[in-house]
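**Student:** here you go, sequence then predicted model.
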Amino acid sequence: MTGNSKIAIYGALAANLAIATVKFIAASVTGSSAMISEGIHSAVDSGNSLLLLLGMKRSQRPPDRGHPFGHGKEIYFWSLIVAILVFSLGGGMSVYEGVSHLQHPVELRDPFWNYIVLIASMLFEGASLFYAVREFNRSSGGSGFFRELSMSKDPGLFAVIYEESAAIAGLLIALLGVFLGHYFNEPMFDAIASMLIGVVLIFVAITMVRESKGLLVGESANNEIVKGIYDLVNSEVKVETLYFPLTMHLAPNEILLALDVEFKKEMTVEELFDSVNDLEEKIKQAFPSVKKIYIEAKNFGGRQRPWQIETVD
C-alpha cells in the first residue's frame, strides 16, 4: 500500500467532512432538494474514506496460521463495502429525496448560499481529484489514463478518483438544478437534479463493485508485468521450457507468482537449486511488487511448445 494512497484519502476525507457540514447548513436555509442530496453524498464519501483507511490498516497485518498469505485482500473487501454504500446510501437516498420533493414540492428560498457552497465545493473537490489523479499517473504505465484506471489494483486511489469525479458531476447537476429552479420558479428542476445526482452515484457504485469484485476474487497482474516475467525467465540459458506464468494480486503492491519451468536435463541437483534461487532474485529485483514466488522446477524430458502470452488490445 503506497503512502500516496493514504494521503489522497486523508485529503478527500478532510474536504468531504467540511463540505458536508456546509451543504447541510445551506440546504436547511434554502430548502433545496439538490443540496440535501449533495450533503448526503459528501457525508457518505466521508464515511467511505474512513472505511478505506480501516481496510488499509487491516490489510497490513502480518501472515498467520489462518491466513498464510497475509491479509492484503482485506482492502479489496472494504472497497466493495464502500461501493455498496455509495449505491445504497448515496444513490438510493438521493433518488428518494428527489422523488419526495417532486411529490411534495418545497418553496425555494434565496439561492445565494447554494451558489456559494456549490462553487466552493467544486474548488475543494477539484483540488482533491487533481491530487489523486497526479499520484495515480505517477505509478501508472503508458496505456492511457482510463485504461490504466480500469486495470488499477489500488482501491485507495481509484476509489478516490471515482468518488471525486462523481462529486464534481453531482455539483454541476445541483448547480444547474438550483439555477433552473429559481429562473423558472419551478421546484421540479431541483427535484430532478437530485434524482440525476442519485443516478450518477449509482453508475459510479456499479463501476466500483465491478472493479472490487475482480480484485477480491483474484485478479492477475497487469499484462506488462506477466510478459516481463516471461521474457526474463525465458531468456535464461539454462531454461528449456517455460509455461505461462500464473499471477494473482494479494494486495495492491503484493503479487503471488507461480512458475512451471523445465530446465536443461544435463543439470545437477545443486545447479538446479542455484538456478531457481537466481531466478527468484532476478524476478524480485526487476519486479519489486512480486513478493511470493513458487517455482515448480524440472530437469527431465524434452522441449515442448510453451504457452504463449496473450496481448490484450
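**Tutor:** The structure has been received and is ready for your questions. Residues are numbered from 1 along each chain as shown.

**Student:** please make it C-alpha for all contacts and neighbour counts, starting now.
**Tutor:** Will do.

**Student:** count the residues that sit near residue 131.
**Tutor:** 17 (other C-alpha atoms under 10 Å).

**Student:** here comes the other one, which I'd like you to weigh against the first:
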Amino acid sequence: MASDGSRSVVLVALAANFGIALAKFAAAAWTRSSAMLSEAIHSLVDTSNQALLLYGLNRARLPADARHPFGYSREIYFWSFVVAILLFSMGAGVSIYEGIEKLRDPHPVTDLWINYIVLSIALLLEGYSAYKAMTQFETSRGRRSWLTALRASKDAALFTVLLEDVAAVTGLLIALVAMIFLQVFGWTQADAIASLLIGLLLASVAAFMSIEIKSLLVGEAASPKVLAGIEAILGQKIGPSGPLLAINELRTMHLGPQDILVAASVDAIDGLPAEKVEALTSELESAIKAKFPDVRRLFIETQSIAGHRAASAGETAPEAQASEAQTSESR
C-alpha cells in the first residue's frame, strides 16, 4: 500500500501540471513556438500520468480476494510502468518529431514575452511540485546518494513524480534558454533544437523509469536492513537453549511499496511437540511484524537441514532419507 505522503505528492503534481499545460498550449498556439508546444505536450502527458498514478494508488489499496489472494499492491507498479511508456512514446516521441519538423520547415516565433511569462509561472509551479517530491523522498533517502536511493526505492509513485518534476524543471530551463538565444542572438534554430533536447531528456528519464519499475514488477527483495533484521529475530532462537537449530532459507519480495512477503524455512530441534512449534511460529511472526510493519504476509515452515537441501536440489525428503540410510549401512 502506498503511503499518504506519496498520494499528496501526486495530487500536488497533478494540479500543477494541469494548469501549466493549459497555459503552455495557449502560448504555443499564439507564438508558434515548437519548444513551447513540446513543453505543453510534456505537461499534458505529466497530467495524465499523475491521474494514472492516482488510479493505481487507489487500486493498490483494495483488499485481497479469492482471485488475488495477495492483494492488489502491485497495481501501482503496473500503472507506473504505463506512465513510463507514455512519457517515452507521447512526451519524448512528439517532442523529437516536432523538433525535426521545425528544422525541416522553420517558421518564426512571435510575441516571445508570452513565452517568458508562461515559462516563469511554470517554473514556479513545477519547482514547488518538485520541492514537495524531494522533501518526501528525503525522508527515506538517508545517507545514500540520490541515484542509489532512487534505484533502491520501492515507492514507484513517489520516484515517478520526482523524476517527472525534475525533467519538467530541466525542460523549462532548456526552453527558456532557447527563447533567450532566439531573441538575443537571432538563432532561429534554437527553438527546434530545444524541442529535440527536451525529447531526448524525456526519453532518458522514461528509459530509467522503465528499467527500475520492470525490476519491481518482476519482484525485488526487501532491503538489506529488513533482511538483516528478520535474520536477527530468527537467530535469537538459535543456540544451545533455543528451539531452532538453523535458518535454512529466507526469501522476501515487495508486493508493493509497503507490502512485503516473507517466506522462511527453519530447522527446529528434534522432538519438539507440535503445539510448541505452533507457538514458536506465532511468536516469531508477531516479533517480525512488530518490528517491520511493512511485512504483511509471513510464512514460516519448519524443515530439517537435510530435508531442505533435498527439496532445493529437486529431490523428495523420503528419497534423501533413503540415500542417507544406504550410506550408513555401507559404512
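**Tutor:** Received, thanks. Given the structure is predicted, the values throughout are model-derived calculations rather than measurements.

**Student:** fetch the TM-score of the aligned pair.
**Tutor:** After superposition, the two chains reach a TM-score of 0.93 (TM-score structural alignment, normalised by the length of the first structure), with 304 aligned residues with a C-alpha RMSD of 1.7 Å.

**Student:** all the strands of the second structure, residue numbers only.
**Tutor:** Here the second structure has its strands, by DSSP state E, at 244-256, 259-268, 295-302.

**Student:** quick one: closest of these to residue 285 of the second structure.
**Tutor:** For the strands of the second structure, the distance to residue 285 of the second structure is smallest for strand 295-302, at 6.8 Å, taking C-alpha to C-alpha.

**Student:** by contact count, what packs against the closest one?
**Tutor:** If contacts are counted by 3 or more C-alpha pairs under 8 Å, 6 or more residues apart in numbering; DSSP states H and E, strand 295-302 of the second structure sits against strand 259-268, helix 274-291.

**Student:** mind checking how far residue 300 of the first structure is from residue 96 of the first structure?
**Tutor:** Here the criterion is C-alpha to C-alpha, to the nearest Å. By it, residue 300 of the first structure lies 67 Å from residue 96 of the first structure.

**Student:** quick one: which of those two has more around it?
**Tutor:** Per other C-alpha under 10 Å, whichever of residue 300 of the first structure and residue 96 has more neighbours is residue 96, with 16 against 13.

**Student:** is it correct that that one is in contact with residue 195?
**Tutor:** Yes. Proximity of residue 96 of the first structure to residue 195 meets the contact threshold set by C-alpha atoms under 8 Å, at 7.5 Å.

**Student:** before we move on, back to that, CSV for the strands of the second structure, including distance to residue 30 of the second structure?
**Tutor:** Below are the strands of the second structure laid out as CSV (distance: least, C-alpha to C-alpha, whole Å):
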stretch, distance to residue 30 of the second structure
strand 244-256, 45
strand 259-268, 49
strand 295-302, 54
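
**Student:** can I get the ones you listed in CSV with distance to residue 126 of the second structure and mean neighbour count?
**Tutor:** Formatted as CSV, the strands of the second structure follow (distance: least, C-alpha to C-alpha, whole Å; neighbours: other C-alpha atoms under 10 Å):
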stretch, distance to residue 126 of the second structure, mean neighbour count
strand 244-256, 27, 20
strand 259-268, 30, 20
strand 295-302, 35, 16
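
**Student:** contacting residues for the spatially most central residue of the second structure?
**Tutor:** Among the residues of the second structure, residue 156 comes closest to the average C-alpha position under C-alpha atoms, centre = their mean, at 2.3 Å. Residues in contact with residue 156 of the second structure (C-alpha atoms under 8 Å, 6 or more residues apart in numbering) are 76-77, 80, 213, 257.

**Student:** if we use 10 Å, what do you get?
**Tutor:** 2, 6, 53, 76-81, 150, 162, 209, 212-213, 216, 256-257 (C-alpha atoms under 10 Å, 6 or more residues apart in numbering).

**Student:** same check, this time on residue 47 of the second structure
**Tutor:** 10, 13-21, 41, 53 are the contacts of residue 47 of the second structure under C-alpha under 10 Å, 6+ apart.

**Student:** shouldn't residue 102 of the second structure be in contact with residue 37?
**Tutor:** No. Counting by C-alpha atoms under 10 Å, residue 102 of the second structure stays clear of residue 37, with 11.3 Å between them.

**Student:** longest helix anywhere in the first structure?
**Tutor:** helix 187-217 (DSSP state H).

**Student:** now that one: how far from the chain's centre is it?
**Tutor:** 15 Å (C-alpha atoms, centre = their mean, to the nearest Å).

**Student:** now it on the second structure. Mean distance?
**Tutor:** Mean deviation of helix 187-217 of the first structure relative to the second structure after superposition (mean C-alpha distance after the TM-score superposition for the first structure): 0.6 Å.
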